[in-house]
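Enquirer: Just to be clear, the model below is a prediction. Sequence and coordinates:
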Amino acid sequence: MKWMEITIHSTQEAVEPISAILHDEGASGVVIEDPAELSKERENVYGEIYSLNPADYPKEGVLIKAYLPANNLFQQALHVIKNKINTLREYDIDIGHNIINVNEVHEEEWANAWKKYYHPVKISEKITIVPTWEEYEPISDDEIMIELDPGMAFGTGTHPTTVLCIQALEKVVKQEDHVIDVGTGSGVLSIASAKLGAGHVDAYDLDEVSVNSALMNVKLNKVDEIVTVKQNNLLDNVVGQVDIIVANILAEIILLFIDAAANNLKKGGLFITSGIIKNKKDIVLEEIKKAGFDIIETKQLDDWVVIVGRFV
C-alpha cells in the first residue's frame, strides 16, 4: 500500500495543535523532529541518545511528519490541513515557516521507521513510559510502568507538557482521590493517576478516536476498573466536585473552562494544567487566580509550563 508523507516545517509552539489537526484528518500518529533533542541532557540509560542522527533534524524550527493513505481523498485532506494550520494564527500561535512538503512512500518504509525515536523513558521519580514493542524490566521496586502505543492516538507520554503533568500528579495524588482528566488523548495522565493510587478517574475527550484509543491504553495497563473514559467537551455537564482536575491542553482552551474547573473542585482541590507555552504563562496564571485559586507551583521544561493551583 502507498502512503503520502506530509512534512510541516513549523515551531515547537505549534507542535501540539498541528499534531491534533493531522490526527483529526486521519493520521494515526506523528513524528516530531526537533533539533532541541540533539542537545538535551538526559540519563544515558536506555541507549536512545545514540539513535538520534543530526541529519534527521532541521537546523531551526521543528519538522512534524504524518502519513495518510495515497487515495483519491488525499488532496482534499491536504487542503483541509493547510487551512486549519493557517487558522492557528488567529489564536496567536506562531506557526513559523509553515512550509509543507508531500512525498509518496510505501508502507514498509514508514510503518516501523518512526519507532527508532521512541524508547523507554523514565519521566518522573517513579514513572517510566514504555512502548508496547519494547521489553523492559523495572530497575526499582517502586517503579511504575505505563505501556503506550503512540501509533494509536496523539500523545506518546514523553512530550514536555505530559512530563510536567505527570511529575505534578506524582507529588499530589493521594489514595482514593477522585481525578478528572480533561482532554485525555492517549489516556496517559488518567493511567498515571490510577497507578499513583487514585480511587476513580474520569477521562474526557471530545474526539471519538482519542476516546477509543484511551480505552485501549487503559485496558492495556489494567486500570479499567478505576478509569472511566467518556466522550465529552471539556467539563460540559459535569456535576459534582472532585479532588484533582488535570488538563494538558493548549492555553487558549484552558482559558475556556477555568471557571468550570473551580465549580467541579472541592475546597482545597487542585487544578493541574499544562500545554502552556511560556509566553502565555502570565495570561493563564492571571485567569486562574481570578477564579479563586492560589498558585502553589509553576514549573518549566523546555519552552513549556505547568501550573498547579489550589481552589480556596
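Expert: Everything's here; your move.
Enquirer: Please count neighbours and contacts with C-alpha atoms only from this point.
Expert: Noted.
Enquirer: The biggest strand by length in the chain - contacts with which helices or strands?
Expert: Scanning the chain for the strand with the most residues, using DSSP state E, yields strand 265-277. Applying 3 or more C-alpha pairs under 8 Å, 6 or more residues apart in numbering; DSSP states H and E, we find strand 265-277 packed against helix 160-172, strand 242-248, helix 251-254, strand 304-311.
Enquirer: Now do the helix or strand that it is followed by against strand 265-277, angle only.
Expert: Downstream of strand 265-277, the first helix or strand assigned by DSSP states H and E is helix 281-290. Put simply, helix 281-290 runs at 170 degrees to strand 265-277, going by axes from the mean of the first three to the mean of the last three C-alpha atoms, to 10 degrees.
Enquirer: what's downstream of helix 281-290, the next helix or strand?
Expert: As the chain continues past helix 281-290, the following element, by DSSP H and E, is strand 293-301.
Enquirer: putting a second one here so we can go through both:
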Amino acid sequence: MTGRSTLYFVVQFIVAVNAFKAPTLGSPQGLRFNALTRFSSKSHDSALETEATLRSITFCNLPKEDDPDLLCDFLMEIGACSTAITDADRGTDMEQPVFSEPGADPWQDRLQWTAPVWNRCNVTAHFPASAQIGGVLEMVAETFPNQYPDLQDFVLETLPNRDWVVHVQKGWLPIVVNDKFVLRFPWHKHSDVQKVAWNLNSNDFFELELQGGIAFGTGEHPTTQLCLAWVDQVITDKLEQSNGKIHLLDYGSGSGVLGMAACILAPHQVAAIGIDIDSLLLKAHKSAREHVAEQEGDHSANLDSLFLPSDLEETKYDVCVANILAAPLVTLAPVLYSMLLPGAVLGMSGILPDQGDMVVEAYTKAGFASMTIQKEQGNWLLVTGNKPIM
C-alpha cells in the first residue's frame, strides 16, 4: 500500500466532562506522590545510606465515614513520598467494586452511582527509611483526636532497596492484539516481542510503541483491545469499498494507539482529539519516530503541532472511534453525529454491560442507525452503528 498518512493532534481545552477509566476491582484509589520529602533529625550520612529504602505504614479498616482521603492528604503534608487507598475487604466476600466516571448523575440509576471509596479502607503511606514512624502516629493522633480516635490497627513494612523503574518495567510485557498488532514499550527488546509473538509471521503483524507512564496507560485495557480490533476490521472493509484516503476521528485518543494503527494499516488522515496536553505531545513525538506525519512536512513535537477543534470544523469523517466512558459518550452523541459523513461508521467502548442500552438509546435519538452492542470483553462492551445516508 503506497501513500502518506497524516495524523492530526487536537487538544480539547474546554469540555463538559473529563474522561478517565474507572479503577479495576480492588485496585489502588487516589494515589499521590510527593516530589519533596522531609527527613527526620538523623544524621545526613544516615539519610544518604537509606534514601533508596522506604518504610510503609498501613492504617487498616478505616470506615469511609472517617474520610480516608483526608488522612492521605495529611500524610503527604508531613512528608510521605506517596499514599494510596485500597479496599480493606479485597479478596473476601465483602469486596466492593467501586466505579466512577465524570459526568455521572448520582440520581441516574442506570449509571449505578456509588460512593467514591469503599466501605472499609486501608490507607498506606510510604516514607524514607530515616523517617520516625512513631512521630507520624503521634502527629495523626494529635491532629485528629476525634476523627481517628483509634489507630492501633496498623502494619509496618520495609520496602527493599531496588531499582523500582526496572522492577515495574519487568511487569509490562508486550501485548498482542487481534493477532496483528504488538503493543510494546521503548525498553522492550526484539527478543521480548518474539516471546509474545512467536506464533505470528513477522510479515503479518505491526509493532506499535507506546510511552506508558506520564499521560496514559499500557494499552492492555479490554476497551483498547476491542476498539483496536474494530478499527482493523473497519479499515479492511473500507479499503475494499474505496481506494481513496480514509478520514478517521479518534475522539478521546488516550495513547493514540488507535489513530497510529489506522495510519499504519493504510494511507489515512486521522484526527486524534484529547484533553491531556502531555499525552498529545507524547503522541506527536511518537508519530514522528514512527514516520507518521503530524502535519504534512512537519515532524516536530511541540505545542505548535497541536490543533484546536475549531481548526478542523470543515472536516467530516468516514470513521469514528471513541474509547471513553458511558456518561461522556451519551453527552457527545450529537457532537459526533455532526462530525461524521453520511454513511460513516462509529465504534465506541468504555461502556459497562448495564450501560449498553442507555448508550444505544442516546445515539439512536441523535440520528445514528443500526446501533448494536456488538461484543463484550472483560466486562466492557463495544457498541457500533452508522450515520445514515440521507
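Expert: Yes, it's here. Being a predicted model, the structure only gives us computed values, none of them experimental.
Enquirer: Output the helices and strands packed on strand 265-277 of structure 1 as JSON lines; include the columns distance to Glu134 of structure 1 and mean neighbour count.
Expert: Shown next, in JSON lines, are those (distance: least, C-alpha to C-alpha, whole Å; neighbours: other C-alpha atoms under 10 Å):
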{"stretch": "helix 160-172", "distance to Glu134 of structure 1": "20", "mean neighbour count": "21"}
{"stretch": "strand 242-248", "distance to Glu134 of structure 1": "26", "mean neighbour count": "24"}
{"stretch": "helix 251-254", "distance to Glu134 of structure 1": "33", "mean neighbour count": "18"}
{"stretch": "strand 304-311", "distance to Glu134 of structure 1": "28", "mean neighbour count": "23"}
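Enquirer: Any idea which of these gets closest to Ile295 of structure 1?
Expert: strand 304-311 (4.4 Å; C-alpha to C-alpha).
Enquirer: and that closest one, which stretch of structure 2?
Expert: Here strand 304-311 of structure 1 aligns to structure 2 at residues 380-387, judged by TM-score structural alignment.
Enquirer: Contacts for the matching stretch next, please.
Expert: Contact with stretch 380-387 of structure 2 is made by 222-223, 226-227, 337, 340-353, 356, 360, 367-376, as judged by C-alpha atoms under 8 Å, 6 or more residues apart in numbering.
Enquirer: try stretch 148-160 of structure 1
Expert: 19-20, 23, 28-30, 121, 123, 129-132, 163, 185-186, 188, 209-210, 213-214, 217, 301-302, 304.
Enquirer: One more: stretch 134-145 of structure 1?
Expert: His119, Pro120, Glu125, Lys126, Ile127, Thr128, Ile129, Val130, Lys195.
Enquirer: Same check on stretch 175-188 of structure 1?
Expert: So stretch 175-188 of structure 1 is contacted by 146, 148, 150, 152-157, 189-190, 193, 196-206, 210-211, 213-215, 217-218, 234-235, 242-249 (C-alpha under 8 Å, 6+ apart).
Enquirer: can you do 7 Å?
Expert: If you take C-alpha atoms under 7 Å, 6 or more residues apart in numbering as the criterion, stretch 175-188 of structure 1 is touched by 153-155, 157, 189-190, 197-205, 210, 213-214, 217-218, 234, 242-249.
Enquirer: Filter those residues down to just the ones in strands.
Expert: 200-205, 242-248.
Enquirer: any idea which of the residues you listed is the one closest to Asn101 of structure 1?
Expert: The nearest member of those to Asn101 of structure 1, counting by C-alpha to C-alpha, is Asn248 at 29.0 Å.
Enquirer: which one in structure 2 is aligned with that closest one?
Expert: When structure 2 is aligned by TM-score structural alignment, the residue opposite Asn248 of structure 1 is Asn323.
Enquirer: Leaving out the residues flanking it, which one is nearest to its match?
Expert: Excluding the flanking residues, the one nearest Asn323 of structure 2 by C-alpha to C-alpha, 6 or more residues apart in numbering is Ser349, at 4.7 Å.
Enquirer: check contacts around the one you found.
Expert: Taking C-alpha under 7 Å, 6+ apart, we find Ser349 of structure 2 in contact with Thr223, Cys227, Ala322, Asn323, Ile324, Leu325, Leu381, Leu382, Val383.
Enquirer: lining up the residues you listed with structure 1, which overlap?
Expert: Retained in structure 1: Thr223, Cys227, Ala322, Asn323, Ile324, Leu381, Leu382, Val383, out of the contacts of Ser349 of structure 2 (criterion both residues aligned by TM-score structural alignment, their matches' C-alpha atoms under 7 Å).
Enquirer: mind checking how far the first one is from Ser287 of structure 2?
Expert: The one in question is Thr223 of structure 2. Going from Thr223 of structure 2 to Ser287 of structure 2 by C-alpha to C-alpha, to the nearest Å gives 22 Å.
Enquirer: Can you tell me the SS state at the counterpart of Ser253 of structure 2 in structure 1?
Expert: Matched across to structure 1, Ser253 of structure 2 falls on Thr184, judged by TM-score structural alignment. Taking DSSP: H, G, I helix; E, B strand; the rest coil as the rule, one finds Thr184 of structure 1 in the coil state.
Enquirer: Gln29 of structure 2 - how many residues pack around it?
Expert: Using other C-alpha atoms under 10 Å, the number of residues around Gln29 of structure 2 comes to 20.
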